[in-house]
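Asker: pasting the structure only:
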């Protein structure tokens, strides 16, 4: 057992496993790809932007981690097919991490382009990625899908209408997968982060009054987590240690959801 950022790393937890991590170039995605690789998995990560992908490739190389980065857009079926094909004929773990924000726009201000983009990434992209790996997991006799939802999946305050709606939808999806495919040894679970130190939350053209309203919901939010703290939960839910955990929703928000 070694440590990474002061959190335990079981270097044999995922020995021999093949994992796909979406949104792997930054934030929770990069931390998840790094943790799974440190814990023995061969990881195939993807990201839509070439600049952040190249920076992530350098990071993984400097850390001598078995992470192969590919440029892929999870809203494009052809890119998903290419990503799954690159991973080979077996996929043990899928971590759905890629996500898009909605600038805290309430219903009266959300435009169709923002709505469709957030739905395409946060909900349809998760569906397509999960659907793409199912045949390989079924053929292998099992697998684990872990999807990053959000504290916003439990309420409306922490985000705008598109983000909150998609994260609520994710919970229905992961439970449906768990119900139908649990007997085939395929587990599907979700982690719900609260505030996280991540690039995702620093590039937002926010709706002014709606963001101020959201701040009320955030009044009880604990200090932001580090991305690896969320990756730790993802790794455990994807591991054999969580073999009886299926259809679960795990809040990893420092207690914010209990307020």
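Answerer: Right, received. Where do you want to start? For clarity, every value in this text was computed on a predicted model and none was experimentally measured.
Asker: all contacts plus neighbour counts: C-alpha atoms, from now on.
Answerer: Fine.
Asker: can you pull out the strands in the protein?
Answerer: For the chain, the strands defined by DSSP state E cover 2-4, 7-9, 18-22, 42-47, 67-71, 93-96, 143-148, 186-193, 249-252.
Asker: what does the fifth one rub up against?
Answerer: The set of residues external to strand 67-71 that reach it, using CA atoms under 8 Å, 6 or more residues apart in numbering, is 24, 33-34, 37, 42-50, 53, 56-57, 60, 83.
Asker: in that strand, what counts as buried?
Answerer: By neighbour count on 16 or more other CA atoms under 10 Å, the buried set for strand 67-71 is 67, 68, 69, 70, 71.
Asker: got another, please set it beside the one above:
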């Protein structure tokens, strides 16, 4: 079902090669947007862009590692060069890492998670906001996690990084509210993807445990996260900024 929430808008999506990012791209296209797909895996981006174009949508792609400031900036500049502006962005690129007790966590693991989940979002926000200021505003959604709202054992760097995404979201929302830029975040619960499938495969019983802790009793489909993102990126919620919206089947409300 489509309500054309994003009709005529240009939406940039990072981490668009799979999972929540790819699903959100499909949702945004169904809602009338042209999408700029950003990730490191060119083959995946090309396939998704071709799928969208064959279905009558508009999609372009550019490879970028958002932990590198010049590449994050380059992705935004590519969007502007293709469409003349950037209306909206979903900063979704992120990583989880293996579950490890904090006292056994390596510096390399900590640095890798923080670089992608925090520095990457910062790089994208900086470039996106600068582009939106030129054209009079826009909307941004950052992908946090229920781990940005509550603690999960044996995942300290991930928890810290996703709490930091919440902080960046609120800071940017406050700083640019009077300049026409809204910044919000989604906090997904357990969501079906290649990453979670791999993790569940290596940790038998964990999906059942996660579902037992979720009031709806199931794992989310990535399109369900994408639907929330599309609404937040749209003009249907003009007075909503600085919010962190759990999309988690009721997990954090217990």
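Answerer: Looks like it came in fine. Model, not experiment: these values are computed from the prediction.
Asker: one step back: so among the contacts of strand 67-71 of structure 1, which ones count as buried?
Answerer: Buried by 16+ other CA under 10 Å: 24, 33-34, 37, 42-48, 53, 56-57, 60, 83, out of these.
Asker: how close does residue 25 of structure 2 sit to residue 139 of structure 2?
Answerer: Counting by CA to CA, to the nearest Å, the gap from residue 25 of structure 2 to residue 139 of structure 2 is 15 Å.
Asker: Format the strands of structure 1 as JSON lines; extra columns: distance to residue 212 of structure 1.
Answerer: As requested, the strands of structure 1 are exported to JSON lines (distance: least, CA to CA, whole Å):
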{"stretch": "strand 2-4", "distance to residue 212 of structure 1": "36"}
{"stretch": "strand 7-9", "distance to residue 212 of structure 1": "35"}
{"stretch": "strand 18-22", "distance to residue 212 of structure 1": "31"}
{"stretch": "strand 42-47", "distance to residue 212 of structure 1": "31"}
{"stretch": "strand 67-71", "distance to residue 212 of structure 1": "36"}
{"stretch": "strand 93-96", "distance to residue 212 of structure 1": "30"}
{"stretch": "strand 143-148", "distance to residue 212 of structure 1": "25"}
{"stretch": "strand 186-193", "distance to residue 212 of structure 1": "21"}
{"stretch": "strand 249-252", "distance to residue 212 of structure 1": "24"}
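Asker: all helices for the stretch 151-259 of structure 1, in order.
Answerer: Counting by DSSP state H, counting those that start in this stretch, the stretch 151-259 of structure 1 has helices at residues 161-181, 208-217, 227-238.
Asker: what stretch of structure 2 does the first one fall on?
Answerer: Right, the one you point to is helix 161-181 of structure 1. Mapping helix 161-181 of structure 1 onto structure 2 (TM-score structural alignment) gives residues 156-176.
Asker: average gap between the matching stretch and structure 1?
Answerer: Average distance, stretch 156-176 of structure 2 versus aligned residues of structure 1 after superposition (mean CA distance after the TM-score superposition for structure 1): 0.6 Å.
Asker: So what touches that stretch?
Answerer: Identification of contacts with stretch 156-176 of structure 2 by CA under 8 Å, 6+ apart yields 96-97, 101-102, 109-110, 113-114, 117-118, 121-122, 142-145, 147-152, 181-185, 241-244.
Asker: just stretch 109-119 of structure 1 next, same as before
Answerer: Contacts of stretch 109-119 of structure 1 (CA under 8 Å, 6+ apart): 99, 100, 101, 102, 161, 162, 163, 166.
Asker: Most neighbours out of those, which is it?
Answerer: Within these, most neighbours by other CA atoms under 10 Å means residue 163, with 30 neighbours.
Asker: measure that residue to residue 47 of structure 1 for me?
Answerer: From residue 163 of structure 1 over to residue 47 of structure 1 the distance is 19 Å, taken as CA to CA.
Asker: ditto for residue 175 of structure 1
Answerer: Separation of residue 175 of structure 1 from residue 47 of structure 1 (CA to CA): 26 Å.
Asker: can you pull the contacts of the corresponding residue of structure 1 for residue 238 of structure 2?
Answerer: Counting by TM-score structural alignment, residue 238 of structure 2 lines up with residue 243 in structure 1. Shown in contact with residue 243 of structure 1 (CA under 8 Å, 6+ apart): residue 187.
Asker: Residue 187 of structure 1 now?
Answerer: For residue 187 of structure 1, the contact set (CA under 8 Å, 6+ apart) comprises 142, 143, 144, 145, 177, 178, 181, 243, 245, 246, 247.
Asker: ok, the fifth one - how many residues close by?
Answerer: In other words, residue 177 of structure 1. For residue 177 of structure 1, using other CA under 10 Å, the count is 21.
Asker: separation between it and residue 77 of structure 1?
Answerer: Residue 177 of structure 1 is 20 Å from residue 77 of structure 1, by CA to CA.
Asker: on that earlier part again, just the buried residues from the contacts of stretch 156-176 of structure 2, in ChimeraX please.
Answerer: To isolate the buried subset of the contacts of stretch 156-176 of structure 2 in ChimeraX, counting by 16+ other CA under 10 Å, use the following:
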select :96,109,110,113,114,117,118,121,122,142,143,144,145,147,148,149,181,182,183,184,185,241,242,243,244
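Asker: After alignment, which residue of structure 1 pairs with residue 191 of structure 2?
Answerer: Aligned counterpart of residue 191 of structure 2 in structure 1: residue 196 (TM-score structural alignment).
Asker: hang on, that match packs against residue 229?
Answerer: No: the pair residue 196 of structure 1 / residue 229 is not scored as a contact, 9.1 Å apart, by CA atoms under 8 Å.
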